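Novice: pasting the sequence and the predicted model now:
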Amino acid sequence: MNRSNQVPLLNRILIVLPVIALGLVGGTFAARYLELDSQNDSYDVESAAQVTTRNRTDDMIAAQQARLKRNPNDGQAYTNLAVAFLQKMRETGDPSYYTKADGLLHRALELNPNDFSAISALGSLALARHQFREALDWGERARALNPANAHNYGVIGDAQMELGLYAEAVQSFQTMVNRRPDLSSYARISYARELHGDLEGAIQAMRQAVEAGGPNAENTNWTRVQLGHLYFEQGQYAAAEKEYQAALNDFPDYPYALAGLGTLAAARRDYATAISYYTRVVNTLPLPQFVIALGDIYASAGQPDQAAQQYALVQVEEKLYAANGVDQDAEMALFNADHHRDLPEALQRARAAYARRPSITVADTLAWTLYQTGNYDEAQQMMMQALRLGTRNALMHYHAGMIAYQLGQREPAITFLDQALRLNPRFSLLYADHAQKLLSELRQGQ
């Protein structure tokens, strides 16, 4: 894409902000852009280009380990190996690679405290661990060393998004796309538009990300899957399926594409097919959001014992993630609120998460946890924070509708529930049917 194509994209975001001043099975739309950092041009390009498939990641690890054996003071090799470990985490879901990468990057800084590659990679690592204030610090430190590097602005903008600094994040993304219009910057523009309620614009930008392509098939097809998710969130199931299938055709057995197809099958109540897809996913990449999704599908299919097994695995995984420095408070609070597990602790964790990470998605999590614990007035106050950007997300509107219903606000409840179902009639395995039933009852005056 040439530079001239970028101006309208950014203008659309910047026009929205002054005016305005999670919803897939087993996951939230906030997770989308936090996996963009495999394309960091601050790394050793020749070496990093080798990380294109699962097998080549292992080759990259072996090559950098051999390089360090020859020269234990090779700072770039430490960074390259850390980047390979981050890719390995992406492929396996094993968070211990975060700890390994952290040690390697700090070793690189011991050799050179101003090592831009290591500092930049530490920003990406902090994002992956949901340590957003630290990510912002690393990103700003990297920018001070190399202000021309586009990736810095992606890390900074990502952190600002999760810290609720939306105007600042948009400015960071604008700088990023102006400096380097590519898959990573287009995808971030898509996410910013999505949060501000411009779903059509989000699709346009994500399609440009797909067309721009990444340095390897995984990057490109990850973006294609995100495009499918955007279609799904608008109830455009055939379009979503087309994108998921295209990703799978281009990158066979790709877990994110399989999960997308599993989500569609579950939305169509084809639970056997959904279980088949998600079982393949979890066997390959047992990320918590996929394990939760499989549990929810089992529950919907009338298999509570199998669902309980998946939910128990989530608890085990949460401990493993915490041991490797990953902040899961918001995610676990939402899981427990959705599944009525240890609600007092869920509320405590949601409050703690919002104190550290005052984004609209965590505001939604806190609002829903307050709702589940009977704190309806405070839940509505927090829900107003969650919706302050004009986000058009079916699950968030369902939450708002349920809170209004419990407060006896019939008309707002009808409005929010209607908006949720108009956006995506099958927005949630847990809640879509209930939303339809309650909306019908409210309209009949029951």
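Specialist: Happy to help now that I have it.

Novice: please make it C-alpha for all contacts and neighbour counts, starting now.
Specialist: Will do.

Novice: can you pull out the strands in the stretch 1-150 of the chain?
Specialist: Ranges of strands within the stretch 1-150 of the chain: none, based on DSSP state E, counting those that start in this stretch.

Novice: er, the stretch 251-400 of the chain I mean
Specialist: Taking DSSP E, counting those that start in this stretch as the criterion, the stretch 251-400 of the chain carries no strands.

Novice: take the one below as the second:
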Amino acid sequence: CALGRRDPSCAIAPLSKSWHLGGGASAHFFLGQAFEAQGMVQEALTAYSQVFEDAPVIYPALYAYARLASDHGLGERVFEKIDALAVHDANPAVYYTGAKICLGLKDYDRCQAYIDKAMAKKEVSGPFFLLQAALFEATGKDEGVEKTLAECITKLPQYVGGWLKLSAYYVKKQRISDAVQVMEQALNSFPDHPEIKGNLAWLLLEEETDFDRALDLAREAYDTLPGQAWLMDTLGWAYYHKKIYSQAQWMLEQAEELTPGNGMIQYHLGMVLYHRGKLFQAKTKLESALGYISLDTRQRDKAESLLAVLNGKEGLKDEGENMIFNPEATPSLDLESQIPSETGESEDILKPDWSNMDSSAH
């Protein structure tokens, strides 16, 4: 319970007592986690080491030991233990641990050697395919990435991670239509999976092809996983595309509370505020979004264009040909004549909110 509350200092004493009373390998494992969370590296390494010596099948302890030791310059000690375990236990999880640690250390040849050993023994699980794909990506072998992930969804169609990773690879290569096709196939196999629904919704928004379906998928995904910031962002962006701006703002603000340093959420929120006429708030969010690397060229160009307007450099109309006002212009303009008479949602009439502009903007 103490670990669950992220209070490792309170966890150490009862876990130590549990171990002394015969709590076994599991007590040692959680004790190692508590030590690690407290920054007690040597104590954590000792606890993890005891776990996989007493119960080698508890592979999370092996990985925890290997990761922590590698982070502190003890890589060779890690490989000695992994190789010694492999002599007595050829379980793929031992090789997986070695391969993953090697990938992190950029020891690519040794990483491939561990993967080859695992695949030579028996049929391997989905994470091995993802690890092989990650190795190909790290070494610049794009053809190998796509081939490996395609093999994964063919041989292990029930492994959701393979579908998600292949779609993400296509997105990275700006092959959005291919990513959509992969997610559509995945949805046929996993019709209730929230991550697949959420990813497909985002892709449809990127393609700008079916906003209605994107909104439905995003809502369904959010209903299943309501506490996920990325799903809140997707749903908020879907509301934006449907011009339901008030709901979009509320949802994106919830997402921002969970991940305040996310540039994409800041960009989306800035766009929504802009279309709601909350100009100064929009300016602040868009400027903040440009400070992050998560925005692509198209999004950066859009943000910079709108900021030019908000900084009074040029005039611009919104998608409905309604004038967006220059915040440096005099408020004595005939504002009402430029407010659209009809919108998709009465509460979302585009009207500049001058109260949001600070005095320095005039």
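Specialist: Cool, got the structure. Since the model is a prediction, treat every value here as computed from it, not as a measurement.

Novice: for the residue positioned nearest the centre of the second structure, which non-adjacent residue is spatially closest?
Specialist: Most central in the second structure under Cα atoms, centre = their mean is W230, positioned 6.8 Å from the mean C-alpha point. The shortest distance from W230 of the second structure to any non-neighbouring residue, by Cα to Cα, 6 or more residues apart in numbering, is to A255 (7.2 Å).

Novice: alignment lookup: that neighbour to the first structure.
Specialist: Under the alignment (TM-score structural alignment), A255 of the second structure maps onto V281 of the first structure.

Novice: burial measure for the residue nearest to W230 of the second structure, as a count.
Specialist: A count of nearby residues for A255 of the second structure, using other Cα atoms under 10 Å, gives 25.

Novice: ok, it - contacts?
Specialist: Q228, A229, W230, M232, D233, I265 (Cα atoms under 8 Å, 6 or more residues apart in numbering).

Novice: let's go with 7 Å and repeat that
Specialist: Going by Cα atoms under 7 Å, 6 or more residues apart in numbering, A255 of the second structure touches A229, M232, D233.

Novice: may I ask which of those residues has the most neighbours?
Specialist: In the contacts of A255 of the second structure, the most neighbours by other Cα under 10 Å go to M232, 28 neighbours.

Novice: what's it aligned with over in the first structure?
Specialist: Per TM-score structural alignment, M232 of the second structure is aligned with L258.

Novice: quick check: closest non-adjacent residue to its match.
Specialist: Nearest non-adjacent residue to L258 of the first structure (Cα to Cα, 6+ apart): Y277, at 5.7 Å.

Novice: could you count how many residues lie near the counterpart of A303 of the second structure in the first structure?
Specialist: Using TM-score structural alignment as the criterion, A303 of the second structure maps onto H339 of the first structure. A count of nearby residues for H339 of the first structure, using other Cα under 10 Å, gives 14.

Novice: gap between H339 of the first structure and R224 of the first structure?
Specialist: 31 Å (Cα to Cα, to the nearest Å).

Novice: run through the residues that contact the nearest residue to M89 of the first structure once chain neighbours are set aside.
Specialist: Among residues not flanking M89 of the first structure along the chain, Y97 sits closest, at 5.7 Å (Cα to Cα, 6+ apart). Y97 of the first structure sits next to F85, L86, M89 when contact means Cα under 7 Å, 6+ apart.

Novice: if you set the cut-off to 8 Å instead, what comes out?
Specialist: Here Y97 of the first structure is in contact with F85, L86, K88, M89 (Cα under 8 Å, 6+ apart).

Novice: what of L17 of the first structure?
Specialist: Applying Cα under 8 Å, 6+ apart, the residues near L17 of the first structure are A167, H196.

Novice: same check, this time on L125 of the first structure
Specialist: L125 of the first structure touches L86, Y98, D102, A135, counting by Cα under 8 Å, 6+ apart.

Novice: which members of those residues occur in helices, if any?
Specialist: For these, the ones inside helices are L86, Y98, D102, A135, with DSSP state H as the criterion.

Novice: can you lay out those as JSON lines showing distance to T365 of the first structure and neighbour count?
Specialist: Listed next are those as JSON lines, based on distance: Cα to Cα, whole Å; neighbours: other Cα atoms under 10 Å:
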{"residue": "L86", "distance to T365 of the first structure": "28", "neighbour count": "29"}
{"residue": "Y98", "distance to T365 of the first structure": "26", "neighbour count": "25"}
{"residue": "D102", "distance to T365 of the first structure": "29", "neighbour count": "24"}
{"residue": "A135", "distance to T365 of the first structure": "22", "neighbour count": "28"}
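
Novice: and which of the residues you listed is nearest R410 of the first structure?
Specialist: The closest of these to R410 of the first structure turns out to be A135 (Cα to Cα; 42.7 Å).
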